[in-house]
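A.B. asks: Pasting the sequence and the predicted coordinates here, then a few questions.
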Amino acid sequence: MSRPVTVLVVDDSPTMRGLLTAALRRDPEIEVVGSAADPIEAREAIKRLNPDVITLDVEMPNMNGLEFLEKIMRLRPMPVVMVSTLTQAGAETTVAALEMGAVDAIGKPMDGTPAAVAFAELATKVKAAARARVRPRGDAPAVPPPPGDYRPDPNHVLAIGASTGGVEALLTILQGFPADCPATVITQHMPATFTKS
């Protein structure tokens, strides 16, 4: 059996830290190695525990999740799954986090939704995040130049699919498209409340 994915849970709410930890511990391929109530505690825990993945709350004291995410991506890039309320403001913040380098996002339980339902995909997202290659900000690979002999074919289309964490990758890809790019179809999975922002 391979080594479990190690996770640091960062959230200012003790209840939410407990719910996230319980949801992750249900998966035998994940080990929660610690938790932190704010980014200052999290920074020390990252140094001490060296987790594979961090779950990061958006709204916290001392420094919000976006400010901390920016520091992580600049100083020690690592996979981060954002945990946010699925309100309009939360959705906008989560999209910003994905653009800053977070790998994925998941919503917190709201309106009486059981944590088991709200966090049903959490373990899957954390394991996928552990496999992600996270690069320092501004360190994206150069887009190769298009081949010189390209001729559009009306019988073919280019299809691109991305998940919640693919915002930045899509931007990089689209910016590299030549003017004579073939017809392109893009699908991106985003929770419904994110698309309202």
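C.D. replies: Yep, that arrived.

A.B. asks: only C-alpha atoms for contact and neighbour calcs from this point on.
C.D. replies: OK.

A.B. asks: Which stretches in the chain count as strands?
C.D. replies: 5-10, 30-36, 53-57, 80-84, 104-107, 158-162, 184-188 (DSSP state E).

A.B. asks: Show me the helices in this protein, by range?
C.D. replies: In the chain, the helices defined using DSSP state H lie at 14-25, 39-49, 65-75, 88-100, 115-118, 122-131, 167-175, 192-195.

A.B. asks: so what's the residue nearest to Ala120 when sequence neighbours are not counted up against?
C.D. replies: Once flanking residues are discounted, Ala120 sits nearest to Ala23: 7.9 Å by Cα to Cα, 6 or more residues apart in numbering. The contact partners of Ala23, by Cα atoms under 8 Å, 6 or more residues apart in numbering, come to Ala115, Ala116, Phe119, Ala120, Leu122, Ala123.

A.B. asks: Need these in JSON lines (columns: neighbour count and distance to Ser84).
C.D. replies: As requested, these are arranged in JSON lines below (neighbours: other Cα atoms under 10 Å; distance: Cα to Cα, whole Å):
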{"residue": "Ala115", "neighbour count": "16", "distance to Ser84": "13"}
{"residue": "Ala116", "neighbour count": "14", "distance to Ser84": "16"}
{"residue": "Phe119", "neighbour count": "22", "distance to Ser84": "12"}
{"residue": "Ala120", "neighbour count": "14", "distance to Ser84": "15"}
{"residue": "Leu122", "neighbour count": "23", "distance to Ser84": "12"}
{"residue": "Ala123", "neighbour count": "20", "distance to Ser84": "16"}
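
A.B. asks: What is the nearest of these to Met100?
C.D. replies: Checking these against Met100 by Cα to Cα gives Leu122 as the nearest, at 20.2 Å.

A.B. asks: OK, contacts around Ile72?
C.D. replies: Met78.

A.B. asks: before we go on, here's another structure to hold up against the first:
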Amino acid sequence: MPIKVLIVDDSILVQKLLKDIINSEEDMEVMAVASDPYIAREIISKEKPDIITLDIDMPKMNGLTFLKSLKKHYPIPTLIISTLTRKDSDMEIRALELGAYDVVEKPSMFTKDSFYKSKQEIIEKIRASIYIDKLREFNFSDECINYSKNSILSKNIKSEKIVVIGASTGGPEAVYKVIKNLPENYYSVIVVMHMPERFTNSYAARLNNSCKMNVKEAEDGDCLIRGRVLIAPGNHNLYVKKCEEKDKYFVIIKKDEPYKHYRPSINLTLFSLAKASGNNVTAIILTGMGDDGAEGMEILK
């Protein structure tokens, strides 16, 4: 049975693009299209979809309000497909807290390559919905918002080990659950997720308020030190290089070519770590990565 998808978006162009993308695959199909949440609710009451793709900014009722209502009566896996801007990224974070299992940017028509990348990402995340049991809520805790983290970072302590976490579909929640349990002086952590550009900065800030470790979106030249988590920026690759003089490691951020359609690519990060650090690396692949990370894990063995 193909995955039944309900598209909820007020843009006729986006509706058509998503229908073409979804219906091009044998294992999924668009069961219906709704231009606002009220129409979507009527459709759901008659026939339950396997997954909902949902825009945030819509007339009559926005996507967040719809999610709140949805979780009470119809806990259906929901994928946010939205036009992301810096001011909207907090809304996408809130959508994840309300139960959406992932966020992806609306299909880009700028170039053939960008559309293909968008198409593959949407298809991959819809396929992953079969592993999502239901619409579930989780909350970023603010318990560490006033927690002093400067004492560890100011010491600039070299990290004897480097921990790398790769995650895609369902990644924001999975990564949060791991990072929030790490102590403030834990080894240096790098997180590479298949997430949109502009989203990762807000996500890193939200994690920083919730965790004992310092969490930030990685910038070119950031050092790998104890007590710090670096989140690879969306749509950029992250490489690790060793500074021979100081016997420390730092990151290089590049918006270069995707590797096997992925950018950021966990494989490229792991390749660079294998060359720079070798046995000092612990790599973890959490969820929904497709085959990204498999080659890198083999090299690290």
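C.D. replies: Alright, I've got the coordinates. The structure displayed is predicted, hence computed values, not measured ones.

A.B. asks: So after superposing, what's the score?
C.D. replies: Once superposed, chain against chain, the TM-score is 0.76 (TM-score structural alignment, normalised by the length of structure 1); 180 aligned residues with a Cα RMSD of 2.8 Å.

A.B. asks: Can I get the strands of structure 1 in a markdown table including distance to Arg17 of structure 1 and mean neighbour count?
C.D. replies: Compiled in a markdown table, those are given as follows (distance: least, Cα to Cα, whole Å; neighbours: other Cα atoms under 10 Å):
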| stretch | distance to Arg17 of structure 1 | mean neighbour count |
| --- | --- | --- |
| strand 5-10 | 6 | 25 |
| strand 30-36 | 7 | 19 |
| strand 53-57 | 10 | 27 |
| strand 80-84 | 11 | 26 |
| strand 104-107 | 14 | 23 |
| strand 158-162 | 29 | 12 |
| strand 184-188 | 29 | 11 |
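
A.B. asks: Save these as TSV, and put in distance to Thr94 of structure 1 too.
C.D. replies: Shown next, in TSV, are these (distance: least, Cα to Cα, whole Å):
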stretch	distance to Thr94 of structure 1
strand 5-10	15
strand 30-36	20
strand 53-57	10
strand 80-84	7
strand 104-107	7
strand 158-162	16
strand 184-188	15
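
A.B. asks: so what corresponds to Val30 of structure 2 in structure 1?
C.D. replies: By TM-score structural alignment, Val30 of structure 2 lines up with Val32 in structure 1.

A.B. asks: residue contacts, the nearest residue to its match once chain neighbours are set aside?
C.D. replies: Spatial nearest neighbour of Val32 of structure 1, chain neighbours left out: Val7 (4.7 Å); criterion: Cα to Cα, 6+ apart. Residues near Val7 of structure 1 by Cα under 8 Å, 6+ apart: Ile30, Glu31, Val32, Val33, Gly34, Pro51, Asp52, Val53, Ile54, Thr55.

A.B. asks: So what does Val7 of structure 1 match up with in structure 2?
C.D. replies: Counting by TM-score structural alignment, Val7 of structure 1 corresponds to Val5 in structure 2.

A.B. asks: do you know how far the closest residue to Ala115 of structure 1 other than its chain neighbours is from Arg26 of structure 1?
C.D. replies: Leaving out its chain neighbours, the residue that sits closest to Ala115 of structure 1 by Cα to Cα, 6+ apart is Pro109, at 5.6 Å. Remark: distance between Pro109 of structure 1 and Arg26 of structure 1 (Cα to Cα, to the nearest Å) = 17 Å.

A.B. asks: neighbour-wise, which of those two wins?
C.D. replies: Pro109 (18 against 11; other Cα atoms under 10 Å).

A.B. asks: quick one: that one and Leu122 touch, right?
C.D. replies: No. In this structure, Pro109 of structure 1 is not within contact of Leu122 by Cα atoms under 8 Å, at 12.0 Å.

A.B. asks: Tell me which residues of stretch 110-130 of structure 2 come out buried.
C.D. replies: 115-119, 121-129 (16 or more other Cα atoms under 10 Å).

A.B. asks: contacting residues around it?
C.D. replies: By Cα under 8 Å, 6+ apart, stretch 110-130 of structure 2 touches 3, 21-22, 50-51, 77, 79, 102, 104-109, 169, 261, 288, 290.

A.B. asks: what about Val14 of structure 2, how many residues close to it?
C.D. replies: For Val14 of structure 2, using other Cα under 10 Å, the count is 19.
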